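Trainee: Build me a structure from this.
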Amino acid sequence: MTASGIAEQAVQAFTQRERERFLANNPKSRELAERARHSLFGGVPMHWMSDWSTPHPLFVSRAQGARFFDVDGHEYVDFCLGDTGSMFGHSPAPIAKAIAEQGANGLTTMLPGEDAVIAGELLGERFGLPFWQVATTATDANRFVIRWARAITGRKVLLVFDGCYHGTVDDVMVRSRDGHTVHRSGLIGQARNLAKTSRAVPFNDLAALEQALAQGDVAAVLCEPAMTNIGMVLPEPGFMEKLRELTRQYGSLLIIDETHTISTGPGGCTRAWNLRPDFITLGKPIAGGVPCSVYGCTHEMAQAMRIAQQHASEQSHGHGHSGMGTTLSANALAMHCMRANLEQVMTPAAYAHMLPLAARLAEGFRQLIARHGLAWSVTELGARCEFQFCPTPPNNGAAAEAAFHDSLQMALHLYLINRGILITPFHNMTLCCPDTRAADVDRLIATLDQALTELLAMPGARP
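Mentor: Model prediction:
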C-alpha cells in the first residue's frame, strides 16, 4: 500500500478513464500539441510545460482574473495562478493599463525613470529594508545576492535547506542525504561539484543547522520562511528566530526568499514574523505578472556592498564586471508595472479578500479528508494551502517528499482539469487571488470530494 492509503491499481484505472475523457474533450489542444512537436522541443516552449497530468499540453487562449479559457472553449477556475506569477489574478486592470501606458512610451532604455524611485520607496515601506535593486527573475535576484554575500564575507559556502526552492540557481541544486550534501537527482549538464561550495541541511533541524554554520565558512543561509515546492513545510515555533540568532553568532548572512511566501501578507513573512534578514529576494508576482524581481538589503549590507565594489575596482584597476545584471533588468515596462502593482494591486485589501477564502478552502479540505477516512493532512500559509498524503503536516523536505504519491496526485489533478479547475502541478497546492469567489472554493472542494468518492469506489482501492 502506498503512503496515501490508496492502491496503485485503482489509481491507474481511474487515470485511464480520465485520460480518455480529456482526449475526447480537447481536439484543438491535441491538434496544436501535434503541430508543436515539429518546432518546439518536447512540443512546448519551456520543457516543464509538458509535465502536467494531461495526456498532451492544454493550450490556453486567454486568461482574466481567477479564470482562463483553453483553445477548445472550456472555462477554468484557476487556483494555480501561474504558480504564483499571477498571484493577484490574471491581467489585473491596473497592470493592463500600465502596460498600455508604457507600451507607447518605451519598453527599455538602460536608464532609470521616476517609477524606479517610487517603487524603491514603496518596497522599503512594505518590507522594512531601505535599499533595493531590480532584476528580471527570482533566480537572477538570488544569484546576485549570493555573489554579494560571498564578496562581503569573503566566504564561499552557501547553506540551503533540503528540498528548497530558489529558482534555477546552480548553487541551490543540492539535497541532504544521510548527513551529506549531494546533487539533486535529474540535474543536467552540471560541470562542477556543487557540494564544494553549497551545503544542505534539513529544515527545522537546529542541531544540523548549527553544526553546518559552526564550520565558519558559510557566507549566507538562503531560505524560504516556509518551504513551498517540495510540498509545504512550515517552520516550527522558534525556528526562524533561532536561525537569525545562529547566523549572527557564526558570522553568516541571512537571505530570505519571499517569492512564494509573499502569499502571507503585503510584507510577506519578513514583516509578519519580524525575520530581520540581511537581504530579501522576491520575484514572480511583484510586477503583477510581468517578468520582474527585486532584492533588498539593510543599511549595513549596503555599506558592505560599497566596500566590496571599491575593493573589486581596485583589484581590476578600475575596469571589470560584477557578474550581476542583465540588459533587460529594471526595464521601463517592468518598473511601471511594479509601481502600479505595489500601489493598486498588491494591497492590504487584496489580502483581506484572499486570506479568508484560503482558510475556507483549507477547512474544506480537512473536512472531506475526514469524511473519506484518509490519513492525509492540510498545510496553509496565507493565501496558499495544500493537502498532503501524510497524517500530519511534514516538518522537513524529506518527510514531505516521502508523502508523495505522484500518480495519485496527477490523477486527481486530471479529474479537476476535466471539470474546469486547475491547481498547481507537481504537488497539491492552491492559491486564492482577489478575483477568487467563495463559490469557486466550494466548487473545488465539491469536485475533489466527488473525485475521491469515485476513486475509492473502484475495486481494490483500499486494503
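
Trainee: CA only for contacts and neighbour counts going forward, please
Mentor: Fine.

Trainee: all strands in the stretch 301-450 of the chain, in order from the N-terminus.
Mentor: With DSSP state E, counting those that start in this stretch as the criterion, the stretch 301-450 of the chain has strands at 377-381, 384-388, 421-422, 429-431.

Trainee: contact partners of the shortest one?
Mentor: Pointing back at strand 421-422 there. Strand 421-422 is contacted from outside by 76-80, 413, 416, 444, using CA atoms under 8 Å, 6 or more residues apart in numbering.

Trainee: What residues of stretch 424-439 count as buried?
Mentor: Neighbour-count burial for stretch 424-439 flags 424-437 (criterion: 16 or more other CA atoms under 10 Å).

Trainee: That should have said stretch 351-362, apologies.
Mentor: Buried, per 16+ other CA under 10 Å, within stretch 351-362: 351, 353-355, 357-359, 361-362.

Trainee: neighbours of N142, just the number please.
Mentor: When counting by other CA atoms under 10 Å, one arrives at 30 neighbours for N142.

Trainee: longest helix of this structure?
Mentor: helix 348-371 (DSSP state H).

Trainee: Please generate a structure for the following sequence too, so the two can be compared:
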Amino acid sequence: MTASGIADSAVETFAARERQRFLAANPASVALAERARQSLFGGVPMHWMSDWSTPSPLFVRHARGARFVDVDGHTYVDFCLGDTGAMFGHSPAPIARALAEQGADGLTTMLPGEDAVVAGELLAARFGLPFWQVATTATDANRFVVRWARAITGRKRLLVFDGCYHGTVDDTLVRCRDGRTVHRPGLLGQARNLAKTSRAVPFNDLAALEAALAGGDVAALLCEPAMTNIGMVLPDPGYLDQVRALTRRYGTLLIVDETHTLSTGPGGCTRAWGLQPDFITLGKPIAGGVPCSVYGCTAEMARAMHLARQHASQHGGHGHSGMGTTLSANALAMRCMRVNLEQVMTEAAYAHMLPLAQRLAAGFRRVIAGHGLAWSVTELGARCEFQFCPTPPRSGAEAEAAFHDALQRALHLYLINRGLLITPFHNMTLCCPDTTEADVARLVTTLDEALGELLALPGARLA
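Mentor: Below you'll find the model as predicted:
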C-alpha cells in the first residue's frame, strides 16, 4: 500500500509501457545520449539532467515562448520553464533583441554602464529595498549575503528551514532530523561538519524557530517566504509576521530568497505580502533567463556593510572581500536585466499568468476529485502543484513524506510522451505570459487520461 492510493505494481506496469513508448518515439535523442556518454559524464553537461523521468535524456533543439522542440521534432508545451529560469517564457522578444544589440557593444568590461543604474532604480522601486548588488547566480547572491550577515553581526550561525532550497550554498545543505541538524542526504564531498555553523528547523513551527534563535548566536535566517523545492509549502496565516518579530527580538537578520517566489507578482512575496526583510535575493528569471542574480538591502544594512568594509580595509583587506566574480554584473547581464524589468516582468504579464495558474489548479482539483484520490493542490501565484497527500503540507518533512517517486516519474513520463513538460522531482507547474488557456486545458485533460489509464490497470486502486 502507498499513501498515494495507487498500488506500486500498477505504477510499474504503467511506467514500463511509457518507457518503451519514449524510446520508440525518440531515436535522435537516444542516439545523442549514447554519443554524449563518450565525452560528458553521465551523457549530459550537468549530471542532474539525466535525473528526469525519461529512460534516456531528452535533447532540445530550440525553445520559444511556452514551447520547445526536441531533436526528434516533437513540440512540447512547457510548464517547467527551466525550473523558473524561463519564468517569463523562452527567449522573450525584448530579451532576444537586447542580446543581439549588446552582443555587438561589448559583453564584459569590469566597469558599470547606465543599464546598471537603471536596473538598480527599477529594483529599488519594485521591491522596496533601496540598495542593490549584482551577482551571477542565486547561489552566489545567497552566499554573499550570508557572508555580509556574519560580518555585520559578528555571529557565525546560519538558520534555515528544513527542506529549504537556496541553490548550492554549503551552509544550507542541512536537514532537521529528530530535532538535530544533519547533512542533507546525498550530499557529496563535504569536508566540514555543517551543523557547527548551520541550524535547520521546521517551517511553520514558531516554537522551534524561537528556540533556535534564543541562544543569540544566529547571524541570519535565510528563507523562502513559501517553500518551493521540497514540494510547495505555504506559510500559515500570520507566520511570516511572527518570523520577522522573532528575528528582530534576538538580533538576527532576515534574508528572503525570492528566486522561485517571484511567481507571486512583480515584487514577489515581499511586495505582495508586505514583508520587511533586511536582505532580499533574486536569481534565475531576473534577467529573462540570462545568468544573473541580485541582492538588495535596507539603508541600515548598507551602513553596516560600509562599516564592515572599512574595518576590513584597516586590516589590509581592501578589495579582498571574497564576494563577486569577474563576470558578475557584466554588460550583457545588466542590459538584459534592465530590459526584463522594463518590458517583460510587467504587471500585464502577471495579469495573464496568475488567472491561468488558478484555472490550472482548479482543473487539477477537479481531476483528482473525479478519480476519488486523496491528493491536494497548492497554489503560489503563477505556480501550482498537486501533491500526494489529502491536505497541503505545512512543513518540509510533511511535503517529503507525501513523495511517491515512482508514481511521480510515471505520470511525468506519460505527459512528456504526449508533449507536456512539468517540473521534475515534484509535481509543480508554472504558467508564463505565452501560456494559453488551451495549453492549460490540454494539461488537465492529459493528466485526467493518465490517471484513468493507470487506475484501470488490475489491482491499481487501493482500498
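
Trainee: if we can go back for a sec, for the contacts of strand 421-422 of structure 1, which one is nearest N142 of structure 1?
Mentor: The nearest member of those to N142 of structure 1, counting by CA to CA, is C80 at 23.2 Å.

Trainee: That closest one touches N428, doesn't it?
Mentor: No - counting by CA atoms under 8 Å, C80 of structure 1 stays clear of N428, with 9.7 Å between them.

Trainee: related to what we said a few turns ago, may I see the buried residues of stretch 351-362 of structure 1 organised as TSV, with distance to G186 of structure 1 added?
Mentor: Below are the buried residues of stretch 351-362 of structure 1 laid out as TSV (distance: CA to CA, whole Å):
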residue	distance to G186 of structure 1
Y351	37
H353	39
M354	36
L355	36
L357	37
A358	33
A359	35
L361	34
A362	32
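
Trainee: which one of those residues is nearest T326 of structure 1?
Mentor: Y351 (32.2 Å).

Trainee: I'd like to know how many residues surround the spatially closest residue to that closest one that is not a sequence neighbour.
Mentor: Nearest residue to Y351 of structure 1, sequence neighbours excluded (CA to CA, 6 or more residues apart in numbering): G265, at 6.2 Å. Applying other CA under 10 Å, we find 22 residues neighbouring G265 of structure 1.

Trainee: which ones are touching A10 of structure 1?
Mentor: Per CA under 8 Å, 6+ apart, neighbours of A10 of structure 1: 455-456, 458-461.

Trainee: between those, which is closest to G5 of structure 1?
Mentor: Closest to G5 of structure 1, out of all of the contacts of A10 of structure 1 and judged by CA to CA, is A461, at 8.5 Å.

Trainee: Which residues are in contact with the residue positioned nearest the centre of structure 2?
Mentor: By CA atoms, centre = their mean, the mean C-alpha position of structure 2 lies nearest to H260, the distance being 4.1 Å. H260 of structure 2 makes contact with 84, 228, according to CA under 8 Å, 6+ apart.

Trainee: now it: how far from N26 of structure 2?
Mentor: To N26 of structure 2, H260 of structure 2 is 31 Å away according to CA to CA, to the nearest Å.

Trainee: Surely R150 of structure 2 touches D217?
Mentor: No - R150 of structure 2 is beyond contact range of D217, at 10.3 Å (criterion: CA under 8 Å).
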